[in-house]
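**Q** sharing a model prediction with you, sequence too.
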Amino acid sequence: MEDLLQTQREAERKVIQLFPIEVLDDISLSAGPGQSFADEYETCTVYSDEEQYGYDFATWIKGTSMSPKYLDGEVALIRETGFDYDGAIYALVWNDQTYIKKLYKVEDGFRMVSINEVGNPERFISKDDDFRIVGLVVGHFMPVEGV
């Protein structure tokens, strides 16, 4: 019994280091039908239980089309790049809507593909469309709550 009490006391004294991350608060990457994108934005600070590296900015993931890997309510970490390779996960703007999707280069544009294909058909982005790749998604995490 004394050992159990000692173990409990030690667990209560453990300190978990948290790492602050600035997140674009009013812009979400749609893992679904699309979110609007604006040039002006606000940020908020959230916390990760792991230090995050190699990204230029962070924003929210909204929707379920990229589950089970990328979850609704997670933060996506994005490195500003152009198109690197087929099948990578990108943050993109298409017709003033933001997305997090797998992209594949095709002759006349790109195929935009969800991980969760149920109810999320592939979409074709023409090279003539209003389209730009914001960056490569290099990480993601669920923020620590109650901080």
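**A** Looks like it arrived, so ask away. Residues are numbered from 1 along each chain as shown.
**Q** contacts, neighbours, all on C-alpha from now
**A** Will do.
**Q** this structure: helices as residue ranges?
**A** 2-13 (DSSP state H).
**Q** for residue 127, which non-adjacent residue is closest in space?
**A** If the residues on either side of it in the chain are set aside, residue 127 comes closest to residue 109, at 4.4 Å by CA to CA, 6 or more residues apart in numbering.
**Q** ok, and here's another one to check against it:
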Amino acid sequence: EPVSAGTGNYLEDSVKETYDVGHLAPEQTDFGVRISGDSMEPLYHTGDVAWIQKKDSLANGEIGIFYLNGNTYIKELHDEPDGVYLISLNQKYHPIQILESDSFKIFGKVIGKCKGAEIPGFH
């Protein structure tokens, strides 16, 4: 299931599809997610696959996969004096502030990407 680069999409715990990606994924890759939406352009585009290393914490400014209130996002994490934010690279999207009351989890760090079309049999 794609993760949203915009409004959010839920990433389930189960594996949806398995592909032989060979050299396309960095060695430390735990899983890949298909990108949907334009909020992380110009770096990530709809149809790209982001390679994820499972981690439960990220450094300030790192791009990761995040669960927030039932949806899953690819965003840049910003820890600011006034709070923690998920930031889009595309300036037309507003930062999302993480509140104490939110259900929030870090799935992992984005460590690479490829075009979905580069993966044999991927659609």
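**A** In hand now; what should we look at? Just so you know, these numbers come straight off a predicted model, no measurement behind them.
**Q** grab the nearest non-local neighbour of the spatially most central residue of the second structure.
**A** Nearest residue to the geometric centre of the second structure (CA atoms, centre = their mean): residue 74, 2.7 Å. Among residues not flanking residue 74 of the second structure along the chain, residue 65 sits closest, at 4.6 Å (CA to CA, 6+ apart).
**Q** can you find the partner of the one you found in the first structure?
**A** Matched by TM-score structural alignment, residue 65 of the second structure corresponds to residue 91 in the first structure.
**Q** what about that match, how many neighbours?
**A** 26 (other CA atoms under 10 Å).
**Q** what does residue 101 of the second structure give?
**A** When neighbours are counted by other CA under 10 Å, residue 101 of the second structure comes out with 7.
**Q** and it, what pairs with it in the first structure?
**A** Match for residue 101 of the second structure (TM-score structural alignment): residue 128.
**Q** which residues does the residue nearest to its match when sequence neighbours are not counted contact?
**A** Excluding the flanking residues, the one nearest residue 128 of the first structure by CA to CA, 6+ apart is residue 109, at 8.0 Å. Applying CA atoms under 8 Å, 6 or more residues apart in numbering, we find residue 109 of the first structure in contact with 124-128.
**Q** and which of those residues is nearest residue 137 of the first structure?
**A** Using CA to CA, residue 125 is the member of the contacts of residue 109 of the first structure that sits closest to residue 137 of the first structure, with 19.0 Å.
**Q** so that closest one touches residue 110, yeah?
**A** Yes: if you go by CA atoms under 8 Å, residue 125 of the first structure and residue 110 touch, sitting 5.1 Å apart.
**Q** which neighbours do the two have in common?
**A** Contacts common to residue 125 of the first structure and residue 110, judged by CA under 8 Å, 6+ apart, are absent.
**Q** aligned to residue 10 of the second structure, what sits in the first structure?
**A** By TM-score structural alignment, residue 10 of the second structure lines up with residue 36.
**Q** need the nearest residue in space to its match, chain neighbours excluded.
**A** In space, residue 36 of the first structure is closest to residue 97, 4.4 Å off (CA to CA, 6+ apart).
**Q** number of nearby residues for the one you found?
**A** Using other CA under 10 Å: residue 97 of the first structure sits among 18 other residues.
**Q** what distance do you get for it to residue 130 of the first structure?
**A** 10 Å (CA to CA, to the nearest Å).
**Q** so stretch 27-45 of the second structure matches what in the first structure?
**A** The aligned range for stretch 27-45 of the second structure is 53-71, by TM-score structural alignment.
**Q** now that stretch: buried residues?
**A** 55, 57-66, 70-71 (16 or more other CA atoms under 10 Å).
**Q** just give me the neighbour total for the aligned partner of residue 85 of the second structure in the first structure.
**A** Correspondence of residue 85 of the second structure to the first structure, assessed by TM-score structural alignment: residue 111. Neighbour count of residue 111 of the first structure, defined by other CA under 10 Å: 18.
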